[in-house]
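Engineer: with the sequence up front, the predicted model follows.
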Amino acid sequence: MNSPNLQIEHDGAVATLWLNRPEVHNAFDEHLIAALTHALRALEADAAVRVIVLAGRGRSFCAGGDLDWMRRMAGFSHDENLRDAGALATMLATLASCAKPTIARVHGAALAGGTGLVATCDIALATPNASFGTTEVRLGLIPATISPYVIRAIGARAAQRYFLTGERFDAAQAQQLGLIHEVCEPEALDTRVGEVSEALLAGAPRAQSACKHLVQHVAAQPISTALIHDTTARIAAARNSDEAHEGVAAFFAKRLPDWSA
C-alpha cells in the first residue's frame, strides 16, 4: 500500500500515514490526494486497525497545495477544475467520515489544505513551532473544500477573520481557537500521540464510531426558520420572566440583583 508520496507504518492496532514529500513540505498534488484517499479507505476496511495517525515527513506537516499543481490548475478548463477539486473534496470527506478515530500529529507548517487536514481529524496534537493559516486569499483563491471542517473546528466568527486575512497563527492560537487539542514539545510529541492512541484503544470501536456520528449530527443542525422561531420564542419568554424584570430594575437602580425573589 506504500507509495513514493505516502508511507504507512503499523504498530499493533495503530496505523500511521506519513505524508512523504518533504522536499515540498508535503504539499498536495493529485497523486498524494489519490494515495491518501485509497489508503484511508483501505485502513478503514482493515479490522486489525483501530486508530489512524496522520503525520508528515521532514520539517512540515503539510504546506497546502503544491505550487506546480496549482500552476497547472490555472490552465485547466472549468470541468477539469471541477474534477480536480472534487478529488480533494472526496479525500477530505473520506477522512472526515472514517469510522475509526483519527489523530493529526502536527509539526512545522500546516497551511491551507494542511490546516484543513488538521481540522478534519478527530484529535490534533501539535508542537509549539507548528503554524497554521487559511492562506488561499493571498493567491486569489478561497478555502472552499476545507471550509466545512475548518468552520466546524474554529467556528464561523474565527473562520471569517482568517479566511479573509490569510493570516498565519501559531500553535497556542490554534489551541485557543479549538483547531488543536494539545501543544507539546517536539521530544514529547510521539509519546503523547502514543498515549492518546492507547486511550482510544481502551474504548469500544463500534461505540466510538457511533460517537463520531453523534457529534456530527448534533453539531450539524442548520440555521433554519424553525431554529430562528425557536430562539425568538426563547428570548421573548426570558424578557417576560421575573429574573429579567429584577435584572433590568437592578441595573437602572445601580444595585446588585436579588435572584432569590
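Structural biologist: Looks like it arrived, so ask away.
Engineer: from here on, just use CA atoms for contacts and neighbour counts.
Structural biologist: OK.
Engineer: surely Ala47 forms part of a strand?
Structural biologist: No - applying DSSP: H, G, I helix; E, B strand; the rest coil, one finds Ala47 to be coil, outside a strand.
Engineer: what's the local residue count around it?
Structural biologist: 9 (other C-alpha atoms under 10 Å).
Engineer: now do it against Ala13, distance only.
Structural biologist: Counting by C-alpha to C-alpha, to the nearest Å, the gap from Ala47 to Ala13 is 9 Å.
Engineer: same check on Leu43?
Structural biologist: Distance from Leu43 to Ala13, counting by C-alpha to C-alpha: 11 Å.
Engineer: which neighbours do these two share?
Structural biologist: Val49 (C-alpha atoms under 8 Å, 6 or more residues apart in numbering).
Engineer: second structure follows, compare the two:
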Amino acid sequence: MADELVHYAVSAGVATITLDSPHNRNALSAQLRRELRDHLTAAEHDDAARVVVLDHTGPVFCAGMDLKEAGGAARSDQGVNEFPAILQQIWNSPKPVLARLAGPARAGGVGLVAAADIAVAAEDATFAFTEVRIGVVPAVISVTVLPRLLPRAAHELFLTGEKFDAHRAVRIGLLNSAVPAAALAAEVKRYTDMLTLGGPNALAATKQMLRRERPATLAEDFAAMTELSAGFFASPEGQEGILAFAQKRTPNWVP
C-alpha cells in the first residue's frame, strides 16, 4: 500500500519488516505502531518466515515516540501506553529477531534494538537516551535495555542523554556488531544464514530458555533443563537433526 508506513516481505526464510516513515525519522506514530504490531504478528504465524529482520528506510532507524502526537495528549492518550506490547512482541517472538540499523536510534528506537535478539549497525550509527533532556523518563524502554547494558554505562547514558557511537554500543552490550556501512548487508546476511540453520522449534525453545527466570536452587534448574534437553533429543525435530548429521546432509527445515 502506498500509504503504508511499515512493510512486510519474506524471502528465503527471512521476514523483513521495514519502517518506512522517513518524513518523521521513523518516529513511533500511532499508524506506525499499529502496522508494526500487525506485521510482527504476521511474521509469528507465517510458516515461510524463520527469522525476522527489523529494517528501515531513510537515514534514521527510529527516533522514538512521535512527539507531535504526544504534545497536548492526556496521560491515558499517550502513545507510550501502547509501546510495551510492541517490545514484548519482539522480546517474546518465537522466531529470532534481528535489528538492522543503517542510521541512528534514539529513545524508543533504542528500546526496539534492545528487544531484538541480535542487533547489527553501521559503524557511523549513533544512539542516545534523550528522554531526560525533554523532561521525561526512559521508563518503558528500560525493561528491554537494562538487561543488555553494563550497569555503569546504563546509569551514565540514561542520566546524561549523551550521544554514543556504534562501537561503544557493542562494548556496553547494546549491539552485537558494528561494521562499515558498505558491509552492513553482508553482516546481516551472515547472521540470518546462521539463524536459518537452526530447527524452528529448537530456536523458539532456546529463546524461552534464555528469557526464563532461574529457579531458587541449582538442582531445580538442572532438573528443568534436563527435561527440556531430553525432550528435544527425542523430538521429531531433534531426531531429524541427528539423522541429518549422521547422513552428512542438511536437515529438512533449512530453507
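Structural biologist: Done, it's in. Please read all numbers here as calculations on a predicted model, not as lab measurements.
Engineer: which part of the second structure matches stretch 106-118 of the first structure?
Structural biologist: Per the alignment by TM-score structural alignment, stretch 106-118 of the first structure matches residues 101-113 in the second structure.
Engineer: does His217 of the first structure sit in a helix or strand, and which one?
Structural biologist: helix 205-219 (DSSP states H and E).
Engineer: mind listing the helices for the stretch 101-250 of the first structure?
Structural biologist: In the stretch 101-250 of the first structure, helices defined by DSSP state H, counting those that start in this stretch lie at 113-120, 147-154, 156-165, 171-177, 186-201, 205-219, 225-239, 242-253, listed in chain order.
Engineer: just send those back as CSV, with distance to Pro22 of the first structure and mean neighbour count too.
Structural biologist: Below are the helices of the stretch 101-250 of the first structure laid out as CSV (distance: least, C-alpha to C-alpha, whole Å; neighbours: other C-alpha atoms under 10 Å):
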stretch, distance to Pro22 of the first structure, mean neighbour count
helix 113-120, 14, 26
helix 147-154, 24, 20
helix 156-165, 26, 15
helix 171-177, 21, 18
helix 186-201, 18, 15
helix 205-219, 32, 13
helix 225-239, 47, 11
helix 242-253, 59, 13
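Engineer: in TSV, list the ones you listed along with distance to Leu88 of the first structure.
Structural biologist: TSV is the format used below for these (distance: least, C-alpha to C-alpha, whole Å):
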stretch	distance to Leu88 of the first structure
helix 113-120	9
helix 147-154	12
helix 156-165	18
helix 171-177	23
helix 186-201	26
helix 205-219	21
helix 225-239	32
helix 242-253	50
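Engineer: so which of those gets nearest Ala96 of the first structure?
Structural biologist: Taking C-alpha to C-alpha, helix 113-120 is the member of the helices of the stretch 101-250 of the first structure nearest to Ala96 of the first structure, at 5.4 Å.
Engineer: contacts for the closest one?
Structural biologist: 27-28, 61-65, 92, 95-96, 104, 106, 110, 124, 132-134, 143, 146-147, 149-150, 152-153, 179-180.
Engineer: what's the average distance of that helix to the second structure?
Structural biologist: In the superposition against the second structure, helix 113-120 of the first structure averages 0.7 Å from its aligned positions (mean C-alpha distance after the TM-score superposition for the first structure).
Engineer: tilt between that helix and helix 147-154?
Structural biologist: 60 degrees (axes from the mean of the first three to the mean of the last three C-alpha atoms, to 10 degrees).
Engineer: centre of the chain versus helix 113-120 of the first structure, how much separation?
Structural biologist: For helix 113-120 of the first structure, the separation from the chain centroid amounts to 5 Å (computed by C-alpha atoms, centre = their mean, to the nearest Å).
Engineer: what of stretch 30-46 of the first structure?
Structural biologist: Per C-alpha atoms, centre = their mean, the centroid offset for stretch 30-46 of the first structure relative to its chain is 18 Å.
Engineer: next: stretch 57-74 of the second structure.
Structural biologist: On C-alpha atoms, centre = their mean, the centre of stretch 57-74 of the second structure falls 19 Å from that of its chain.
Engineer: what does Gln88 of the second structure correspond to in the first structure?
Structural biologist: Matched across to the first structure, Gln88 of the second structure falls on Ala93, judged by TM-score structural alignment.
Engineer: one more: Val137 of the second structure?
Structural biologist: Here Val137 of the second structure is matched to Ile142 in the first structure, going by TM-score structural alignment.
Engineer: nearest residue to its match other than its sequence neighbours?
Structural biologist: Nearest residue to Ile142 of the first structure, sequence neighbours excluded (C-alpha to C-alpha, 6 or more residues apart in numbering): Glu136, at 5.2 Å.
Engineer: quick check: that neighbour vs Ala244 of the first structure, distance?
Structural biologist: 46 Å.
Engineer: same question for Glu187 of the first structure.
Structural biologist: Applying C-alpha to C-alpha to Glu187 of the first structure and Ala244 of the first structure gives a distance of 53 Å.
Engineer: again with Ala220 of the first structure
Structural biologist: As judged by C-alpha to C-alpha, Ala220 of the first structure and Ala244 of the first structure stand 31 Å apart.
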